[in-house]
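J.: here is my input; please provide its structure:
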Amino acid sequence: MKGKNTAQSIEPNIADLANGWLKSYKLPYKLEQESVNAEIDKALSDYFTKNGGAGANRPDAKILLQDKNLDFFPILIEYKGYKDKLVKLDNDGQIENRTAKNEPNFKNINSFAVNGAVHYANALLHHTSYTDIIAIGMTGYKDETGKIHHSIGVYYVSKSNLGAGQKVGEYTDFSFLAPANFDSFIDKVKTLQLTSEELDRLKEQREKEIDQSLVKLNNDIYQNEKGLGENDRVYLVAASIIATLGIPGKVAPLEKSDLKSSTEKGYRDGDLMIKKIESFLSHKELPDEKRQLIVRTLSNTLLTENINKVEDGESQLKRVFAKIVNDLGIYYKIGLTTDFTGKLFNEMYGWLGFSQDKLNDVVLTPSYVASLLVKLARVNKESFVWDFATGSAGLLVAAMNEMLNDAKNTIQSPNELVQKEIKIKAEQLLGLELLSSVYMLAILNMILMGDGSSNILNTDSIKDFDGKYGFGKPDTKFPADAFILNPPYSASGNGMNFVEKALNMMNKGYAAIIIQNSSGSGKAVDYNKRILAKHTLLASIKMPVDIFIGKSSVQTNIYVFKVNEKHHKDDVVKFIDFTNDGYTRANRRRASNNLKDTDRAKERYQEVVDLVRFGKSKLYIFSDKEYYEGHIDPNNGADWNQSAPIDTKPLIQDFKKTVGDYLAWEIGTILKRQGEELGKQ
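T.: You can find the predicted model right below:
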């Protein structure tokens, strides 16, 4: 009997069997070297190969099929010829195409049929307009009688599962692809849903990947691309992403091959990119003023002579554009969420070089803290949310996600849901940002999220903002009922000036702000007293000191307010010590994950929301040393950071223990002394 190591691959037999099925169903399948269409061919040749190098990816068979709704589905098939080489999953049951270090797992991609097919499917997600792909793996072996036994794995790889792939079902042949069965197969595919836990796990995985891609990209541009300042780098990333987003049926995404590195005026790579961006923005129906501002800002970088200068047949712009698309394309093609954009902009902030600047307090809120603020401000699908120091718009993105999720969960009519989503993005969010380079990031962030950028204003919120919509409805007051904020701490009262102005412009609702905690203990007394004369402080939450690790190490608190109801001295304030939030943070530049959930972090964040909303009946993980209901003096303004009082009154048990300890010591001493005396005799 042959040992396992000497077993021969029967891949040709497997391919013969499977391709025979495809032929019998009269399907237009293509083999390795054959072309399906230019877009798919190009994607497979542009994506990194199964060995990690350049060169083409070649699935064993590929088909492009249409369902009854005339939607196209690429089918990518990979064959193997060994008994146990169908699929390799990780501990969570996901296709294991990445290593523990979050690098491509070429061993698995090469050796297992399904893993190879899913790799090819990701090439299409990254480099084509197809968002739903079927990846099929098939392998088999011959038993001692020479009979072939085969197994098949069918996976759905799409934007909705972030390219990870989901198993569709069990199949013994390919007849689900036959014309008579394909529509019901696609109906089944469309019912596949990831649980929120699975989706969270995939998002965390993608977060780690985007971290590494950004560090790599940043280092590459810094070391190899001379003459680009920090702002240029940020604008190049913004421009490249906007140019490659495309709008189905209206604006084709800019491809690397579209940039010809021409020196002809009007046709240089920068000129072509600006034209594509103008086309994209005009179809997005952005207000003229905003569109011109974006184009003007990006042109300052894209149209410079140096970046368009051609050396060795290629401009610097084309080279950098290719790096950005190759490293980041997959993440925004599969639909970025807060987690991804937060990473993207945190890394970009590192590029902006604020450290030399007096404005060294531009610190982005981590996405999980942004989500906490949104929940504390009680945001839902009907909310009108504003932020007076919007930064990269991370807080507004978190609010938008919360609003869209609420809409999805509560609106049954698909038509009504679409209308509501448009309204949320166009009318229910407003952000103000003074720094123009940061403002550009905020606009890009909201464009990436499906365009809630309509009301991001490049305005001084303290001096110049009058509470009205900036574009579209400039004479209409924005009816804010939720306020979220992470202010620049160098501002007056550590940033409480923003809070006073915003709350006084609101008629109702709630506010949640994260701010240096000295603002609640003496640095902003006058602001605080004026705020309490009109609004109620509901909660004061002490945050971990390392929450902004690597950016800032100030102690922060979250303050939660009820708007337009003055604070009375008998109002209960909930004081929460949240310094143990369940996360362990590191600040290692090359670490694969600087944030680890080491003690029920997600549950702790939810409990804080519940405690602020409902009170001590929701106390579960936290102790009564960490949760305390107390009072503040509305005329004080420096008593917002309280902690649970320590009971110093001795109990009878304490007394008994002390006496017991003393007697034990006394007896021990006497016995020791007696022992020493006996020893001397």
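J.: CA atoms for contacts and neighbours, from now on please.
T.: Fine.
J.: show me what contacts the residue most central in space within the chain?
T.: Nearest to the geometric centre of the chain sits residue 339, at 1.5 Å (Cα atoms, centre = their mean). Contact analysis of residue 339 by Cα atoms under 8 Å, 6 or more residues apart in numbering lists 203-204, 207, 367.
J.: next up, for comparison:
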Amino acid sequence: MTGYKDEQGEIRYEIDVYYVSKSNLGVGQRVGDFNDFSFLAVEHFEDFISQVEELSLTPEELDRIKEKREKEIDASLTKLNNDIYQNEKGLGENDRVYLVAAAIIATIGIPGKVAPLEKSDLKSSNERGWRDGDILVRKIESFLEEKALPKEKKEMILRTLSNTLLTENINKVHSGETQLKRVFTKIVDDLGIYYKIGLTTDFTGKLFNEMYSWLGFTQDKLNDVVLTPSYVATLLAKLARVNKDSYVWDFATGSAGLLVAAMNEMLIDAKNSIDSPQELREKEAQIKAEQLLGLELLSNVYMLAILNMILMGDGSSNILNKDSLTDFDGKYGFGKTDHKFPADAFILNPPYSANGNGMNFVERALNMMEKGYAAIIIQNSAGSGKAREINRRILQNNTLLASIKMPLDLFIGKSSVQTNIYVFKVGEPHEKDETVKFIDFSNDGYTRTNRKKASNNLKDTGNARGRYAELVNLVRFGKKKLNIFSEKEYYEGTINPKNGADWNQSAPIDTKPTLDDFKKTVSDYLAWEVSNLLKRQNKEDDTLGK
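T.: Down below sits the predicted model:
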């Protein structure tokens, strides 16, 4: 820290924090921007140390660690699923999901407030009030109490989990142990390390993909429940221009993957733009409590969303178990229940079996917004006729900014539908001369496989990071950001706002011949003529020779 007194006697100062160590060869790495010393306070010090520790790892090293962890997580989740399915009788699909949720909540703990539940804390007792289920429920209740969840939300979670945790069969003692303790032990042994290390890997995405499969939705003939890959969820958040001050909602939340991605973008922006740790902490709390809202109708999937948000930082306050089309009035579900949620960013992966492939969800949400941006991923037939009438109505008060054709194998192993991302500016009618950016993102730089024994089913084989970053820039700033993409992949055109079925366009093919085309044609023709003459000459020579 250095400073001085100005002419008025006011102290002017600057603070810079550097990390100097053998690991960085004494060069010194700048830790971050700070305008006071609150980062040294007890409540912020662990975060500061974590920030320092991250400096010693390069992106390449972090990528290697992440890839290693993901392989381990895949193996552990598969092992856990097979073990419970084959060896634990009497547990339905929902029971398995709720047991995992309960075990994780009970063993996360809150430093200095709620001690994590240990395997040894479950005594497999028959004593009423001290059964393993009773102990788990009390620990979960303590955790939720300290998280300051709204009363109705806390009661709903406890009621849902208790229906599984307090059943008689799961608490019966056989050979000195209850089924509940046995399953709890398996969950902690197989998964505990991953959700206790800070969730820096894509643990929750993999966990919820696995638990979705437990619920049996993957066999649903409608293919309605398909999780959005985490990198696509992040793309949607960026396309919707999410920042620390955004108010983001999702009308078909699923396991809250899109909201988690949006929350991460908001927290990153806050961290990059707020220098005071105290102010940053307050902003992070506001983001999680007030700036995210999700709606999910299916109760078992809703529980996954709650757990996901709790694991990723507890932005679950306004995850609502409601039908967004018929049972939602646009207001906060908890806390400020008399206030309208001031949404200015909308992200969505709707159920494609819904009206207009799910465009009815888009219309509903945009009609409740006054400004902002929206990014949705949807079956592309929604833009070529399946949702014609809905699309016309949407364009009466919203502008289509971009139509992005996504890779056909994006949801490989789950669904094979062709999808597009549509990006809107909210609150401005679409004019017929409005420029729309049509982008063919069929080649997103990733190679995907669906091999169960593959070490990694998603590989960056074509500068995927660069292509995703350029895609966001193209949508926002236009052709001047064209670098990696070819001109065949990027096209600026127009749509008829009264059509509703012309949203999927591609760059027109130029059929006008150039001088080079003419020269090549003439050259090819002359070569063909010469070849024929030579063949005829050879035949005549052969005839004369005979």
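J.: any of the contacts of residue 339 of the first structure buried? List them.
T.: With neighbours counted using 16 or more other Cα atoms under 10 Å, the contacts of residue 339 of the first structure contain these buried positions: 203, 207, 367.
J.: taking the contacts of residue 339 of the first structure one by one, which sit in helices?
T.: 203-204, 207, 367 (DSSP state H).
J.: quick revisit: mind telling me what the residue nearest to the centre of the first structure corresponds to in the second structure?
T.: Mapped onto the second structure by TM-score structural alignment, residue 339 of the first structure lines up with residue 202.
J.: the strands in the stretch 251-400 of the second structure, which residues?
T.: Using DSSP state E, counting those that start in this stretch, the strands of the stretch 251-400 of the second structure run over 292-295, 319-320, 345-348, 373-379, 398-405.
J.: so which of those strands gets nearest residue 119 of the second structure?
T.: Comparing the strands of the stretch 251-400 of the second structure by their distance to residue 119 of the second structure (Cα to Cα), the top pick is strand 319-320, with 30.5 Å.
J.: for the stretch 201-350 of the second structure, what spans make up the helices?
T.: Secondary structure of the stretch 201-350 of the second structure (DSSP state H, counting those that start in this stretch): helices located at 203-214, 230-239, 257-273, 277-290, 299-311.
J.: with the first structure overlaid, report how far the first one is off on average.
T.: What it means is helix 203-214 of the second structure. Here the mean offset of helix 203-214 of the second structure against the first structure after fitting is 1.0 Å, by mean Cα distance after the TM-score superposition for the first structure.
J.: who does that helix touch, helix- and strand-wise?
T.: Here helix 203-214 of the second structure touches helix 59-87, helix 93-108, helix 299-311, going by 3 or more Cα pairs under 8 Å, 6 or more residues apart in numbering; DSSP states H and E.
J.: list of residues touching it?
T.: 70, 73-74, 77-78, 81, 93, 96-97, 194-195, 218, 227, 229-230, 255, 257, 301, 304, 308, 311-312.
J.: the last one too?
T.: Under the criterion Cα under 8 Å, 6+ apart, residues 94, 97-98, 101, 105, 157, 195, 199, 204, 208, 212, 253-257, 260, 296, 315-316, 319-321 lie in contact with helix 299-311 of the second structure.
J.: aligned to residue 135 of the second structure, what sits in the first structure?
T.: By TM-score structural alignment, residue 135 of the second structure lines up with residue 272.
J.: residue contacts, the aligned partner of residue 365 of the second structure in the first structure?
T.: Alignment note: residue 365 of the second structure maps to residue 502 in the first structure; criterion TM-score structural alignment. Neighbour list for residue 502 of the first structure: 388, 483 [criterion: Cα under 8 Å, 6+ apart].
J.: let's see it at 10 Å
T.: Neighbouring residues of residue 502 of the first structure by Cα atoms under 10 Å, 6 or more residues apart in numbering: 386-388, 461-462, 465, 467, 480, 482-485, 496, 511, 563.
J.: let's see if you can find the most crowded of those.
T.: residue 483 (31 neighbours; other Cα atoms under 10 Å).
J.: rewinding a little: as a markdown table, the strands of the stretch 251-400 of the second structure with distance to residue 268 of the second structure would be great.
T.: Output for the strands of the stretch 251-400 of the second structure, formatted as a markdown table (distance: least, Cα to Cα, whole Å):
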| stretch | distance to residue 268 of the second structure |
| --- | --- |
| strand 292-295 | 15 |
| strand 319-320 | 21 |
| strand 345-348 | 17 |
| strand 373-379 | 19 |
| strand 398-405 | 25 |
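J.: which stretch among the ones you listed comes nearest residue 483 of the second structure?
T.: Using Cα to Cα, the strands of the stretch 251-400 of the second structure put strand 398-405 closest to residue 483 of the second structure, at 16.9 Å.
J.: what span of the first structure lines up against that closest one?
T.: Per the alignment by TM-score structural alignment, strand 398-405 of the second structure matches residues 535-542 in the first structure.
J.: determine how far that stretch lies from the middle of the whole chain.
T.: Relative to the chain's own centre, stretch 535-542 of the first structure is displaced by 28 Å; criterion: Cα atoms, centre = their mean, to the nearest Å.
J.: enumerate the positions of that stretch that are buried.
T.: If you call a residue buried by 16+ other Cα under 10 Å, then stretch 535-542 of the first structure has these buried ones: 535-542.
J.: one more: stretch 187-202 of the first structure?
T.: 189, 199, 202.
J.: aligned partner of the second one in the second structure?
T.: When the structures are aligned by TM-score structural alignment, the residue of the second structure matched to residue 199 of the first structure is residue 62.
J.: how far away is that match from residue 68 of the second structure?
T.: According to Cα to Cα, to the nearest Å, residue 62 of the second structure and residue 68 of the second structure sit 10 Å apart.
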